[in-house]
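Participant: Sequence first, predicted model second:
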Amino acid sequence: MNATPDPRWTSHVTAPSYSAPVAGRHPVRRSLLGLVSAASLAFLAACGNGDSGSGDEAAASGNGCDELTDVAVQFGWHPNVENMATIVAEQNGYFEDECLNVDILPGGPEVTADAQIVSGNADMGILSSEALANAVINEAPLVGIGVTYQNSPSVIVSLAEAGIEEPADLEGRTFGVSQTDLRVYEPFFASVGVDWDAVEMVDTGADPAALVSGEVDAMSAVSANQPVVLRNQGHEVNEIPLADYDYNRWSGALVVRQDSLEDPERREIIMAMARAIERGLETAVEDPQAAGAIVFDAYASDLGLEEATQLEGAEVWASLTTADERESGLLLIDEAGVESQQEFFDNTGVDVDASAIFDLDASQEAFGD
């Protein structure tokens, strides 16, 4: 099971229940996606439908489809450049080319992506490898078929003036970390020889304001998020990537219900969705700035996000894909990758068999040459 939370922390996150699937999806059109209050997100979570039914009666021009099949992709958070592969695919018509009519469902504090997939509200969701593992531990019938970012975005960020350039420099300092990331850092510090008791932990969540104000000397971060925001505010920062120390938590896993792969018709729909998203990722990696602009114009501007941070963030996310290693199959999961996740799970106390939560055959079918 999962590692026991540090007793110094009082917050508690309850695992989602998978005992009561919700029937009947009512697709949410993109015109509603600008509504990001907790109430609207709760409404989006309540809408749903078990089957992917027939969509538009008229075929999209030139795609050769008699009709489009309705599908939904659930994000873990609000639409931004982290999900540029799916958004570029939607905006460029790649789903329509696969005879699909896609709804992008935003996540948020009131939405649990894994529960949305299990309930049938979404045909596919985007999760981290750790979130997928925890869902499976809680008996969710889910499996990953592809991973967008196989190089971890997790970093320790600090202002350059603090002089924190390696993990050992955190001893005697204050470190801001979220409850979610806490259990990653105790074994991480142990593995790199940092005295856990010599680091003062502060629950800052994800807001870099605590770093700027001096409340903390460093904080856990996502390389395409807090460091980008800080740089755009005029701060010089240092980043320590956890992947440099073999702590490589994947991000952007394409997750589906296992039974979606067991029915031939449903499997082909999932494969078509996967092909569209990989095409979107290939386009985004070829020109991250253009991808960032597409995301900003379509979604992020309505969410109050800054265009400059979206454009720079797209560059960072593109650098975390396998594009430097592969000419194709950017989302393909291989045995070496599964082994890397098993090592991460073992190090962080996640009691799961990595080979059981990633379907290499389905990944090969979707993304192999």
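Facilitator: Perfect, thanks for sending it.
Participant: switch to C-alpha atoms for all contacts and neighbour counts from now on
Facilitator: Will do.
Participant: Which strands and helices lie in contact with the longest helix along the chain?
Facilitator: Counting by DSSP state H, the longest helix found in the chain is helix 264-286. Based on contacts counted as 3 or more Cα pairs under 8 Å, 6 or more residues apart in numbering; DSSP states H and E, the elements that helix 264-286 packs against are helix 84-91, helix 94-97, helix 288-298, helix 360-367.
Participant: can we see that at 6 Å?
Facilitator: Counting contacts by 3 or more Cα pairs under 6 Å, 6 or more residues apart in numbering; DSSP states H and E, helix 264-286 is packed against helix 84-91.
Participant: what comes up buried for the helix it packs on?
Facilitator: Neighbour counts over helix 84-91 (16 or more other Cα atoms under 10 Å) mark 84, 85, 86, 87, 88, 89, 90 as buried.
Participant: one more structure, for comparison:
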Amino acid sequence: MKKHLRRVPGIGSALLALAVITACSPASSGGPKAGGETGPGGTKKVTIQIDGTAVPYYAPLYMAKEQGFFAKAGLDVSFTYAQGSDIVKNVAAGNVDFGFPNGDSVITAYGKGVKTRVVHTTYQQGIGALLSKADANISSPADLKGKTVAVTDLGSPNYIQLQAMLKSANLTVGDVKVKTIGTGAIVDALKNGQVDAIVFSRLRYYALKSAGVDVRQILSDQYLPSFGNVVVAGPDMVKNDPKTVKAFDDALDQGIDYTTKNPAAAVDTAVKKYAPTFNGQQKDVTTIVEDVFVKTLWQSDTTRQHGFGHPDEARWQKAIDAQAGFKLIDSSFKAGDLVVKPSALG
């Protein structure tokens, strides 16, 4: 599959007030029970529950519907939204057919006995980063010693990412001052000088640059492999209805391919039909899609060899082992028990 990558100039000013893939809205109850009702034209009705709220960065899913890729695959897909941990529970319980949570929450849930299967590694990397103002003079994890660093929660993936960064420099959390600041205030805390650095979404780098902040970033993936949003399904569905899972994956692949080749059109449609609060920000969002999602999140050496959504099991294993090492789960487990290669679905 040929991929089209373009380099894009700078970022405009109206950027990302709400644009965090991990932003959470109150959890949905999961809607109607999953299970194969018939939709228009004999299509099979399925529901996917998506992490957070509707944002244009979910354009590949929206384009798979709007461009008819789901319908051609025999699916009538509905979208609902919830928090990542609730999504995993709903998929495991069969309340929804598919989920699109953050990969880190999937690992944590699996390690605690809430079993789903990752059927499409949509984001090949995590979106965490250490962000700091230039005057803090933080260019590597070693420079964090004695600094004040904020995370949203001591149980969050970002806190684990901070620990991994510190470990790479032979430091521990005892060598820094850690503050917990909520999602809505953590970026302002950095802007206002309340902290020296934050570990949060790498997308906020663009928002800070747009606001005139001289900001630096260190991507968490350099120190701890992790994953952003991935598609999960229940073990029973993977075993008993692999055809539907494969059809969903194939249509999503087409949605990614369409968005990669037509980012402006995809973003415009996503904003108009699904995320109207981003109206007026289409140009800036398109730039981020082209510079971040197309180049590093949806694509990797693995996808260039095997296709969109293919898992790098070695990276998954490192992410699983890290959660065990940092006591987020009691013990490690085999990545192959969690992730499914799309090619294995038939």
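Facilitator: In hand now; what should we look at? These figures come from a predicted structure and were not determined experimentally.
Participant: hmm, back to that, the buried residues of helix 84-91 of the first structure into CSV, with extra columns for distance to residue 116 of the first structure?
Facilitator: What follows is the buried residues of helix 84-91 of the first structure, written out as CSV (distance: Cα to Cα, whole Å):
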residue, distance to residue 116 of the first structure
84, 20
85, 20
86, 17
87, 19
88, 22
89, 21
90, 20
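Participant: before we move on, back to that, which residues touch the longest helix of the first structure?
Facilitator: Helix 264-286 of the first structure is contacted from outside by 85, 86, 88, 89, 94, 95, 98, 260, 261, 291, 318, 366, using Cα atoms under 6 Å, 6 or more residues apart in numbering.
Participant: Pick the one among those closest to residue 203 of the first structure.
Facilitator: residue 318 (29.5 Å; Cα to Cα).
Participant: Look up which helix or strand the closest one falls in, please.
Facilitator: Here residue 318 of the first structure sits within helix 307-319, counting by DSSP states H and E.
Participant: Tell me roughly how far the following helix or strand past that helix lies from the second structure on average.
Facilitator: As assigned by DSSP H and E, the chain's next helix or strand after helix 307-319 of the first structure is helix 335-348. In this overlay with the second structure, the average offset of helix 335-348 of the first structure from its partner residues is 3.7 Å by mean Cα distance after the TM-score superposition for the first structure.
Participant: So for helix 335-348 of the first structure, what gets flagged as buried?
Facilitator: 337, 338, 340, 341, 342, 343, 344, 345, 347, 348.
Participant: Need these in a markdown table (columns: distance to residue 144 of the first structure).
Facilitator: Formatted as a markdown table, these follow (distance: Cα to Cα, whole Å):
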| residue | distance to residue 144 of the first structure |
| --- | --- |
| 337 | 12 |
| 338 | 11 |
| 340 | 15 |
| 341 | 12 |
| 342 | 14 |
| 343 | 17 |
| 344 | 16 |
| 345 | 15 |
| 347 | 21 |
| 348 | 20 |
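Participant: nearest to residue 204 of the first structure, of those residues?
Facilitator: For those, the residue nearest residue 204 of the first structure by Cα to Cα is residue 348; the value is 20.8 Å.
Participant: Contact partners for the residue nearest to the spatial centre of the first structure?
Facilitator: The centroid of the first structure falls nearest to residue 252 when counting by Cα atoms, centre = their mean (3.6 Å). Residues counted as contacts of residue 252 of the first structure (Cα under 6 Å, 6+ apart) are 126, 127, 128, 147, 148, 149.
Participant: For the third one, which non-adjacent residue is closest in space?
Facilitator: Counting by Cα to Cα, 6 or more residues apart in numbering, the nearest residue to residue 128 of the first structure once its immediate chain neighbours are dropped is residue 251, at 4.3 Å.
Participant: The one you found: how many residues sit nearby?
Facilitator: Other residues near residue 251 of the first structure number 23, with proximity taken as other Cα atoms under 10 Å.
Participant: residue in the second structure matching it?
Facilitator: Alignment note (TM-score structural alignment): residue 251 of the first structure maps to residue 228 of the second structure.
Participant: What are the buried residues along stretch 123-136 of the second structure?
Facilitator: With burial defined by 16+ other Cα under 10 Å, the residues of stretch 123-136 of the second structure counted as buried are 123, 124, 125, 126, 127, 128, 129, 130, 131, 132, 133, 136.
Participant: Centre of the chain to that stretch, how far?
Facilitator: Centroid displacement of stretch 123-136 of the second structure relative to its chain, using Cα atoms, centre = their mean, to the nearest Å, is 14 Å.
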